[in-house]
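Participant: what would the 3D arrangement of this be:
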Amino acid sequence: MKSLVRWGTTMSLIASTLLTSWLGKVPKVLALPEADIIKLLQTVPVFTITTEEGGPLVATIEDNQKVTQVFMSSQDADGFLDKLRQHQPDVGNKVKVQAVSLGEIYRFALANNSDVNKESLQFVYVPMKSAIDSAKKLLDTKGQEYKGGVPLFILRGGPENSMLTIQQNEREVIPLFFEEAPIQAITEKMKKDQPNIVKSIKIEVVPLENVIGLLQTKNDEALKQIQLVPPEETIQFIQNKIKLEQAQES
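Facilitator: Below you'll find the model as predicted:
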């Protein structure tokens, strides 16, 4: 761990007070190129409810705003679909849970909101309950409040309150975790390896929506170092899917 983990630049841009939530309304001018943002988001599988035609299941709420949900957890998406089939079988039996990358969601949102001939579609991200509980607990210890959004967990420490970076091949990345457990494990390991900075180590919470908004409005090369780390449940889902596909091919 000593050779792989260290403190990088302060990168004060990332903070829990940044911007308002990004819910699919994409500005016309992006600070980072669209391809860079999609590449960063592409590594995160998320789950949507799709129709027989392959499009997202859309609900109309107040003011005729059209919304679709994007689940961070496959289990949550399955649970939503089960309830839909119970209460609205005419709809629920015609839709399914579909895994798609967050990058594709972003690309779809960008295209949808830039087409003047289409009505704007709002993407609502549904966080895992366990992540919300962790975020509330961490924020409460700091006298802060959870105000919605998908919590991401980051680690700061060292003499300059810098962000944790991890050496990945020839590149340093700044990991942002979708759940607290893995970053808590890193924290405990670092406390043993670097006891001199124990008091400065702290886990912070920042909404995913703010990070995406930041990518859209700030021109900073350090942002390209961000790596979103999916929850363990999602990693297991993808691994099981790959094994199933391999078994079917053999």
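Participant: CA only for contacts and neighbour counts going forward, please
Facilitator: Noted.
Participant: measure the most centrally placed residue in the chain to Tyr125 for me?
Facilitator: Note on the chain: the residue nearest the mean C-alpha position is Leu208, at 5.0 Å, using C-alpha atoms, centre = their mean. Counting by C-alpha to C-alpha, to the nearest Å, the gap from Leu208 to Tyr125 is 9 Å.
Participant: cool, and Leu176?
Facilitator: Taken as C-alpha to C-alpha, the span from Leu176 to Tyr125 is 17 Å.
Participant: tell me where the chain has helices.
Facilitator: Remark: helices assigned in the chain by DSSP state H are 34-41, 74-87, 89-92, 102-114, 129-141, 180-193, 208-217, 232-249.
Participant: for the comparison step, fold the sequence that follows:
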Amino acid sequence: MKSLIRWSAVLGLVSTTFFASSLSPTMRALALSEQQIMEKLRPVPVFTITDAQGSPLIANVPNEGKQTSVAGVFISMQDAQAFIDQLKSKNPQLAQQVKVVPVSLAEVYKMDQDNKAKPEQLSVAYVPMKQQVDSALALLRQQGQQVSEFNGVPMFIATGGADKGYLTIKQGNEQIIPIFFNKEDLQGMITRFGQQQPDLANQVQIKVVDLQGIIETLQKSNDPQLNQIILIPPRESVEFVRSLMPAQGQAPAQLPAGQQAPR
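Facilitator: Sure thing, here's the model as predicted:
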């Protein structure tokens, strides 16, 4: 898959030690170009269920009295595989024809944007990791919020200091602001930060945001600090992509059409 080459840039960042360096001021809100947004999303692998031709499995769901075509996009490869395992008991014939395929989040974003103007719109339904949803809810409750559910894909970012700025790390000569799909990966970074700067360790907090909210911020903001944002995919996704690196020649999944998923 061509996107694997782009994803390789993230592998080193996730797999090596984080070097916390400073706290960044809070971002303002203005607008990034579509190309810049695509560049931010391209290194993040997500997972679809596709047929042998690379077309995604489509479900028709009721929406305001009409049927809407929905393609599921899984944040976790394991969750996508679990869906196929469940499909084996509901529709064994279809289960034999489909497989889990990684695609770039940028490709999903582009498809979603392109389809918004079409009469027969194909919607994207992101499937978050349950463990991370539970972590997000627990964190929000600890911070005093009365929440019973989390709508969307939770992501985690570290803040601290008097101005509650975003914790940055050094990548080469640049300062970046990592936003994690996996709370545990962020917690590891915070632990290393505390070892390097123990006087600031107690000031660090984890904030919960959601993926769609981040994308909307990228669409509506032109603050220079947005260029510092890097989305950090789950470690399991990184390892799965690494296992596919020798097979980069396979064709990417085609998202516009697909088979019907059982109801």
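Participant: may I have the TM-score of the superposed chains?
Facilitator: The TM-score (TM-score structural alignment, normalised by the length of the first structure) is 0.83; 227 aligned residues with a C-alpha RMSD of 2.1 Å.
Participant: looking at the helices of the first structure, which is buried most?
Facilitator: Most buried of the helices of the first structure by mean neighbour count (mean count of other C-alpha atoms under 10 Å) is helix 208-217; its value is a mean of 21.
Participant: on that earlier part again, aligned partner of the residue nearest to the centre of the first structure in the second structure?
Facilitator: Leu208 of the first structure maps onto Leu211 in the second structure when the alignment is built from TM-score structural alignment.
Participant: so that match makes contact with Asn151?
Facilitator: No. Taking contacts as C-alpha atoms under 8 Å, Leu211 of the second structure lies outside contact range of Asn151: 10.2 Å.
Participant: give the contact list for the match of Leu208 of the first structure.
Facilitator: By C-alpha atoms under 8 Å, 6 or more residues apart in numbering, the residues touching Leu211 of the second structure are 152-155.
Participant: over to Lys39 of the first structure?
Facilitator: Gly103.
Participant: ok, the nearest residue in space to Val205 of the first structure that is not next to it in sequence - how many residues close by?
Facilitator: Ranked by C-alpha to C-alpha, 6 or more residues apart in numbering and with sequence neighbours excluded, the top spatial neighbour of Val205 of the first structure is Phe153, at 4.8 Å. The local packing of Phe153 of the first structure (other C-alpha atoms under 10 Å) involves 26 other residues.
Participant: same question for Ile75 of the second structure.
Facilitator: 24.
Participant: aligned partner of it in the first structure?
Facilitator: Looks like Ile75 of the second structure aligns to Met72 there (TM-score structural alignment).
Participant: hmm, Val46 and its match touching each other?
Facilitator: Yes. Assessed by C-alpha under 8 Å, Met72 of the first structure is found in contact with Val46 at 5.2 Å.
Participant: about what we covered before: what is in contact with Leu208 and Tyr125 of the first structure at once?
Facilitator: 149-150.
Participant: just to revisit the earlier point, among the helices of the first structure, which comes closest to Met1 of the first structure?
Facilitator: Nearest to Met1 of the first structure, of all the helices of the first structure, is helix 180-193, at 7.7 Å by C-alpha to C-alpha.
Participant: the inter-axis angle of the closest one versus helix 129-141?
Facilitator: 50 degrees (axes from the mean of the first three to the mean of the last three C-alpha atoms, to 10 degrees).
Participant: matching residues in the second structure for helix 180-193 of the first structure?
Facilitator: Helix 180-193 of the first structure covers residues 183-196 of the second structure once aligned (TM-score structural alignment).
Participant: which residues are in contact with the matching stretch?
Facilitator: Counting by C-alpha under 8 Å, 6+ apart, 17-21, 132, 135, 155-158, 180, 200-201, 204, 234-235 sit against stretch 183-196 of the second structure.
Participant: after superposition, how close is that stretch to the first structure?
Facilitator: Superposed on the first structure, stretch 183-196 of the second structure shows a mean distance of 1.9 Å to its aligned residues (mean C-alpha distance after the TM-score superposition for the first structure).
Participant: need the contact list for Gln97 of the second structure.
Facilitator: 51-52.
Participant: the first structure: which residue goes with that one?
Facilitator: Gln97 of the second structure maps onto Lys94 in the first structure, by TM-score structural alignment.
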